[in-house]
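Undergrad: requesting a structural model of the entry that follows:
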Amino acid sequence: MNILTGVESTELFGGAVAPAVAHWVEQARKVPREHAAAMLWAASLSSPQSLPIHYLLYKLHAGLGELDQAQQAARRGLEAAAQAAGLPADWRSVTPGAADFAAPGAARFWLFTLKALAFIHLRRGERALAQALVAQLDRLDPTDQIGAGVVRALLRQSEGAP
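TA: I've put the predicted structure just below:
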């Protein structure tokens, strides 16, 4: 299902995508994946509060194995979502009850992006940071609605690996 037009878009981002952002995404779909990033970064610069663009950027770069760019896009998305949800800028200082992380919108996207950052850091070999992010996810989402268990399982599998 299309993340920008289907159920996932509403559940993750809390609503429809702005027409200007949808235009950039449509243009990015018409070029090879490795060239789409430039269009999505342009969209990010023109609409820095657009959560879907950050999501598409970190998913695209992670899928291409470009983990530095994926991390940058995820961090920008986390910042935009924190601002929109009224959360502290430092993810470590967010406490349970600071927002309704189960409701569609910026807070849920923030939590989802925190999980993405944990995965990116794990893929970069930064286990300690990935573990800290998963521990925060466990505090904020004790019933694992966002799916941090996947990253947790990958951390366990990689134990003992350099």
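
Undergrad: going forward, measure contacts and count neighbours with C-alpha atoms only.
TA: OK.

Undergrad: how about stretch 53-66: buried residues?
TA: For stretch 53-66, the neighbour count (16 or more other C-alpha atoms under 10 Å) marks Ile53, His54, Tyr55, Leu56, Leu57, Tyr58, Lys59, Leu60, His61, Ala62 as buried.

Undergrad: actually stretch 89-99, sorry about that
TA: Buried-residue list, stretch 89-99, by 16+ other C-alpha under 10 Å: Trp91, Val94, Ala99.

Undergrad: endpoints of it, how far apart?
TA: For stretch 89-99, the first-to-last residue distance is 14 Å (C-alpha to C-alpha, to the nearest Å).

Undergrad: and for stretch 13-32?
TA: Distance between the boundary residues of stretch 13-32 (C-alpha to C-alpha) amounts to 26 Å.

Undergrad: how much space is there between Asp141 and Gly15?
TA: In terms of C-alpha to C-alpha, Asp141 sits 22 Å off from Gly15.

Undergrad: how near is Ile53 to Ala42?
TA: For Ile53 relative to Ala42 (C-alpha to C-alpha), the value is 10 Å.

Undergrad: residue nearest the centroid of this structure?
TA: When C-alpha atoms, centre = their mean is applied to the chain, the residue found nearest the centroid is Thr113 (2.7 Å).

Undergrad: isn't it right next to Gly77, touching?
TA: Yes - at 7.1 Å, Thr113 and Gly77 qualify as touching, with contact defined as C-alpha atoms under 8 Å.

Undergrad: joint contacts of these two?
TA: Residues touching both Thr113 and Gly77 by C-alpha atoms under 8 Å, 6 or more residues apart in numbering: Tyr55.

Undergrad: got the contact list for the helix or strand harbouring Trp24?
TA: Per DSSP states H and E: Trp24 is located in helix 19-29. Under the contact criterion C-alpha under 8 Å, 6+ apart, helix 19-29 has outside partners Leu4, His35, Ala36, Ala37, Met39, Leu40, Ala43, Ser47, Ser50, Ile53.

Undergrad: second input sequence below; structure requested for side-by-side comparison:
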Amino acid sequence: MSETIEPSAASTRRSARIYSLERYHFANNVPPETRETLREIFANWADSAKTEAMVRELIDASPDTLGIRIVAYRFYFYRRRSLEAAHWALSCIDWLSARLGLPADWREVTPQMADFAEWHAYTRLWLQSLTAYAYNMARLGREAEALSALDKLEELDPSGKLGAPRLRRVFTGDRGDAGMLFPKTFETWRFPYDAAAQAEAVD
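TA: Next up is the predicted model:
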């Protein structure tokens, strides 16, 4: 007769917490008025100053909303402003870590702390945010930090669902076709600081 193994209390609590978070729908997780502002941002995309001002207004109005942090990340990512994009990727990680009961420092997270093996909404978004952080670090030329983030992704997502092994090959291989990942001459012109100052801005 097979033995029935009861799950531990901690495991049960963690599973209950994870499943209670399903599902995350981006459109349903921003204030209603924000959706109209987003349409206005897209309609005025060519006006960088105007659209950034609207994004900043959204952030100021709802600073603790995950959807707004995602909006900020996407805005700066598509503007090729990788330092700000990296900041907002970390901001998403901070928000998700607090809800998942994870350490504030992503480097301290281990596979046993959350059910990263399953494609739950918040754990998936956490991993995607760390992938985004790695990508933007690479674009800023901060390859050691980019590769460190990929190490953590591969630890938490050994199946490679987020594509960390492929990104590692791009980061470390021939840059002939991967130049889009690494700094262009215009990429960091608005951040004329040394590496230490850039690190402080992101951290």
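
Undergrad: give me the TM-score for this pair.
TA: The TM-score (TM-score structural alignment, normalised by the length of the first structure) is 0.78; 149 aligned residues with a C-alpha RMSD of 2.4 Å.

Undergrad: what residue in the second structure is paired with the residue nearest to the centre of the first structure?
TA: Thr113 of the first structure maps onto Ser129 in the second structure, with residues paired by TM-score structural alignment.

Undergrad: what do you get for Gly125 of the first structure?
TA: Per TM-score structural alignment, the equivalent position to Gly125 of the first structure in the second structure is Gly141.

Undergrad: ok, now Val25 of the first structure?
TA: When the second structure is aligned by TM-score structural alignment, Val25 of the first structure is paired with Leu38.

Undergrad: okay, now that match: neighbour count?
TA: 16 (other C-alpha atoms under 10 Å).

Undergrad: next one: Ala82 of the first structure
TA: For Ala82 of the first structure, the neighbour count with other C-alpha under 10 Å is 21.

Undergrad: now the one 4 residues further on
TA: One way to gauge burial is a neighbour count; for Gly86 of the first structure, by other C-alpha under 10 Å, it gives 13.

Undergrad: also Ala85 of the first structure?
TA: 19.

Undergrad: and it, what pairs with it in the second structure?
TA: For Ala85 of the first structure, the residue aligned by TM-score structural alignment is Leu100.

Undergrad: format the contacts of helix 19-29 of the first structure as CSV; extra columns: secondary structure and distance to Leu117 of the first structure.
TA: Formatted as CSV, these follow (DSSP: H, G, I helix; E, B strand; the rest coil; distance: C-alpha to C-alpha, whole Å):
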residue, secondary structure, distance to Leu117 of the first structure
Leu4, coil, 21
His35, helix, 23
Ala36, helix, 21
Ala37, helix, 18
Met39, helix, 22
Leu40, helix, 19
Ala43, helix, 21
Ser47, coil, 21
Ser50, coil, 18
Ile53, helix, 16
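
Undergrad: of these, which is the most crowded?
TA: The most crowded member of those is Ile53, carrying 26 neighbours; neighbours defined as other C-alpha under 10 Å.

Undergrad: nearest residue to the match of Thr113 of the first structure other than its sequence neighbours?
TA: Ala89 (5.1 Å; C-alpha to C-alpha, 6 or more residues apart in numbering).

Undergrad: neighbouring contacts of the helix or strand that neighbour falls within?
TA: Taking DSSP H and E as the definition, Ala89 of the second structure sits inside helix 82-100. Identification of contacts with helix 82-100 of the second structure by C-alpha under 8 Å, 6+ apart yields 17-18, 64, 66, 69-70, 72-77, 103-104, 106, 114, 122-123, 125-126, 129-130, 132-133, 136-137, 139-140, 187, 198, 201-203.

Undergrad: if we go to 7 Å?
TA: For helix 82-100 of the second structure, contacts defined as C-alpha atoms under 7 Å, 6 or more residues apart in numbering pick out 66, 69-70, 72-73, 76-77, 103-104, 122, 126, 129-130, 132-133, 136-137, 139-140, 202.

Undergrad: mind checking which of those are in helices?
TA: Judged by DSSP state H, helices contain the following of the contacts of helix 82-100 of the second structure: 66, 69-70, 72-73, 76-77, 122, 126, 129-130, 132-133, 136-137, 139, 202.

Undergrad: which helix or which strand is home to the alignment partner in the first structure of Glu57 of the second structure?
TA: Per TM-score structural alignment, the equivalent position to Glu57 of the second structure in the first structure is Ala42. Element membership for Ala42 of the first structure, per DSSP H and E: helix 33-46.
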